[in-house]
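*Asks:* I'd like to go over a predicted model; first the sequence, then the structure.
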Amino acid sequence: MERLFGARARLRWIHLILGGALLMPYFLLMQVVVGAAGGGVNALNSLPLSLAAYGASLPLVAATGLFGLVRPMSVAAVRALGGVPGERLAQGPARTWAARGRTSAWWTLHLGVGALVSGITLAVPPAAVVLIALPFVSGLRELGVGFGWFDVLAEPWLAPVLGIGLLAGVVLCAVRAGALLARLAPVLLGPTAADRLAAAEERAADLAVRNRLARELHDAVGHALSAVTLQASAARRVLDSDPGFVREALAAIEDTTRRTVGELDAVLGLLREGDGVAAGDADGAGGAGIAPTLAADLDGLLDRSRASGTPITARQDPGPAGDWERLPAIASREAYRIVQEGLSNALRHGAGPVDLRILVRVRDGNEEEELEITMTNDPGAAPQDRTTGGRGLRGAAERAALLGGHVEAGPHGGRWRLRAVLPLGGGPR
């Protein structure tokens, strides 16, 4: 009984009636055409002409089913009323002609079968009620109800049986038709190879955006928190003995937090859909809201890192041109983040002074330039437990890979070394 009168069966019946309603404009149009072709006869008064109008409307339905937006409308209807799981159906408009052809077949089937079920639903129940009531209402017997091959007046006791049978037939027809459409929906409205490829590309793009946001948050906020913690710790240790250093550390903490607020606003701006304004309006010194670069912000990064008390030696060689401003903007931004991450690791996990070397050189065997970043420091006798899981180094490697470069990190000559190489001649500019 649940299969015949349950909620799913009722919803599928409504889905079929919806298809019949959608066929009506096509059917009425073709009735006019068929009536005109038949010499002006009203097709509504003729069953053969009505059937001809119904048949002639189906090619028109199939043609309109080729429009791309028909598929999302059909998918929404079959998900809500047909009881078909959404993961088995395609998402979005049909992109290829193969997908449009399958959608057209579904559209024609839905409207065509729905029209038949709708017609039966409208016509049969009144006749069935008359048959059921026929033995008990004398006025109905005077109407001379008959079916040609079967005269219900001759055997009136069979009329209720026939009426109940007709009602059962309507229910069974609707249930079977609804189940048929539910089975065919994944076949005709399911994702094609092109749909699966588009969905995979969309997921990949979404994952790339998530990774980008994760890198930016880790490098900007993570470095700032580490630097502020070390600066505050160093200031606390010499609070009574070296007030001048404490003032410098507090000033560095203030500058670090101000800049980080601007960088955080820039990262959050990536989450604002359609926000084409960079976070340069953020309140911060030196336009901290704009993505930092090697040319404009490296010196400030080194000064704030030195405020933690760790000596940092930096050697910079911009190459023959002698100017960091000539670097491609994307290479300058990614190089800054790689240096920032290297300093964060050295300050958190290292011991002793940090040596940083940044130079532009010509690749061996060709005339293309590359930017090399090398940072070394003592690993420390008792390294602290790491809680970040190496996300920063993975992020640095991803940044270098975007430009066609690479990052190496590990022990080297008794010290810890981070080395990054970023192509400049062949990389994105």
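*Replies:* Sure, I can see it.
*Asks:* rest of the way, CA atoms for contacts and neighbours
*Replies:* Fine.
*Asks:* what's the spacing between the residue in the chain sticking out farthest from the centre and residue 144?
*Replies:* In the chain, counting by CA atoms, centre = their mean, residue 154 sits farthest out from the average C-alpha position, at 68.1 Å. Residue 154 is 10 Å from residue 144, where distance means CA to CA, to the nearest Å.
*Asks:* take the one below as the second:
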Amino acid sequence: MHLVLGGALLMPYFLFVGTVVLALLGVPDFFTDPPALALTVTLALPLVAVTALVPATRPAAVALARGLAGVAPDALAEGPARGPADRTRTACWYVLHLGLGGVVSGATLAVPPFAVLLLVLPLVRPEAGAAYALPGAGPAVLLAPPAGLALLAALTAVAAGVGALLARAAPVLLGPSPGERVERAERRAAELAVRNRLAREVHDSVGHALSAIALQATAARRLLDGPPAEGRAFAGEALAAIEETARRTVGELDAVLGVLRESGPDPARPAPGLADGLPALLSRTRAAGCPVTVRGAPPRALPPPVDREAYRIVQEGLANALKHAPGAPVLLRFERTAAHLAVRVSQPLTPALPGPPAGGGRGLAGIAERARLLGGAAVARPRGGDWVLDVALPTGSGPDPGSVPRPASGEEAP
């Protein structure tokens, strides 16, 4: 089909050259004169190349190659040709496509009738002296049917071979230039970064909230089996905490989904920072039954990216504590120097937390990715009977903000 379409696209050029150019050269009938026919096709191809130099030709050629030649979409360029090199490659493709398509299309029109004639030739019994009597017809005519079949097989093989040749040539002649490959890679990297950021935000904000809600609901249900007054009082507190956590999470989720909406909230601030979000985070974590002790003053006046990511890192560290060792005390420590912020989340090891936390390690991977994006580092490891998460982030100030002190040796967060 791709070759037939190439032959059809060649016809306007073919007819123009045959009726105008060859008429000027004095060739009366180019259809019945094989040399004139070959000359017509030869003179039509330069016109094809000139037409293909128009930048808008490439999108049409790419669409045909994708739809009819079976070429993988990623192997072809997008949009009009931008420079002389791209236009030259497009012109080469157009000449190759229309030239080979015209030849194969012409062969498919001429060869099958002749092959059918060869197949039925032994059945023809012309009268003596008839105009279509074949000279020398006799036993040799029995070779005509095999010759007809061979001719059809050869036509099929040639068409398949030319189609395969075009499919292999399309990525070379219609593929993206080095500059376009770089742009495509940058675009995909940006899209992947947006998806990864969305996944981190959903995991950290919604995951932390759901862990807290689950623990509060479980504790309330168990206490309802105890003394009625005590159970009702705690259940009321737990339900109030669940309500507040759910309400806050809805707001955070709406901000996170703004990453997917062009007209939504500014995706650059999908989460609060340490300065305005830490007190509420500590309150929710403690209400879920996890005592948290804070050492060191929570840092203020941090650069906005560091403030946001530090909040998310602390949030994920507390969520891991709630998930893997509910009820065990947590120590949250901040230490800030002129150029760096160090955050430590530690918790005593329990039977439920013998080593790296279970659950795929996506939370630790997100923490490590957040730290790396800021030029920092994160390490999670057991140490002295505790499970310790150490994170170091540059604050963009001080004598050497680009050199981040690596956390103490141990297992780096994946």
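*Replies:* Received it, and whenever you're ready, just let me know what you need. Owing to the predicted nature of the structure, the values given are computational and were not obtained by experimental measurement.
*Asks:* hmm, back to that, so which strand or helix has the residue farthest from the centre of the first structure?
*Replies:* Using DSSP states H and E, residue 154 of the first structure falls within no helix or strand.
*Asks:* Assign residue 380 of the first structure to helix, strand or coil.
*Replies:* coil (DSSP: H, G, I helix; E, B strand; the rest coil).
*Asks:* what residue of the second structure matches up with it?
*Replies:* Alignment note (TM-score structural alignment): residue 380 of the first structure maps to residue 350 of the second structure.
*Asks:* swap in residue 396 of the first structure?
*Replies:* Residue 396 of the first structure maps onto residue 367 in the second structure, by TM-score structural alignment.
*Asks:* Pull the residues that contact the helix or strand containing its match.
*Replies:* If you go by DSSP H and E, residue 367 of the second structure is part of helix 362-373. Helix 362-373 of the second structure is contacted from outside by 200, 203-204, 309, 313, 316, 320, 377-380, 391-393, 413-414, using CA atoms under 8 Å, 6 or more residues apart in numbering.
*Asks:* where exactly do the strands run in the second structure?
*Replies:* For the second structure, the strands defined by DSSP state E cover 292-295, 330-336, 340-348, 377-383, 386-394.
*Asks:* Following superposition onto the first structure, what is the mean distance for the shortest one?
*Replies:* Right, strand 292-295 of the second structure. Mean deviation of strand 292-295 of the second structure relative to the first structure after superposition (mean CA distance after the TM-score superposition for the first structure): 3.1 Å.
*Asks:* In terms of secondary structure, what does that strand contact?
*Replies:* If you count contacts as 3 or more CA pairs under 8 Å, 6 or more residues apart in numbering; DSSP states H and E, strand 292-295 of the second structure packs onto helix 274-287, strand 330-336.
*Asks:* let's see 6 Å
*Replies:* Judged by 3 or more CA pairs under 6 Å, 6 or more residues apart in numbering; DSSP states H and E, strand 292-295 of the second structure is in contact with strand 330-336.
*Asks:* Can you tell me what sits against the strand it packs on?
*Replies:* 292-296, 341-347 (CA atoms under 6 Å, 6 or more residues apart in numbering).
*Asks:* Dump these into CSV; add neighbour count as well.
*Replies:* Shown next, in CSV, are those (neighbours: other CA atoms under 10 Å):
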residue, neighbour count
292, 20
293, 13
294, 13
295, 12
296, 11
341, 21
342, 22
343, 22
344, 22
345, 26
346, 24
347, 22
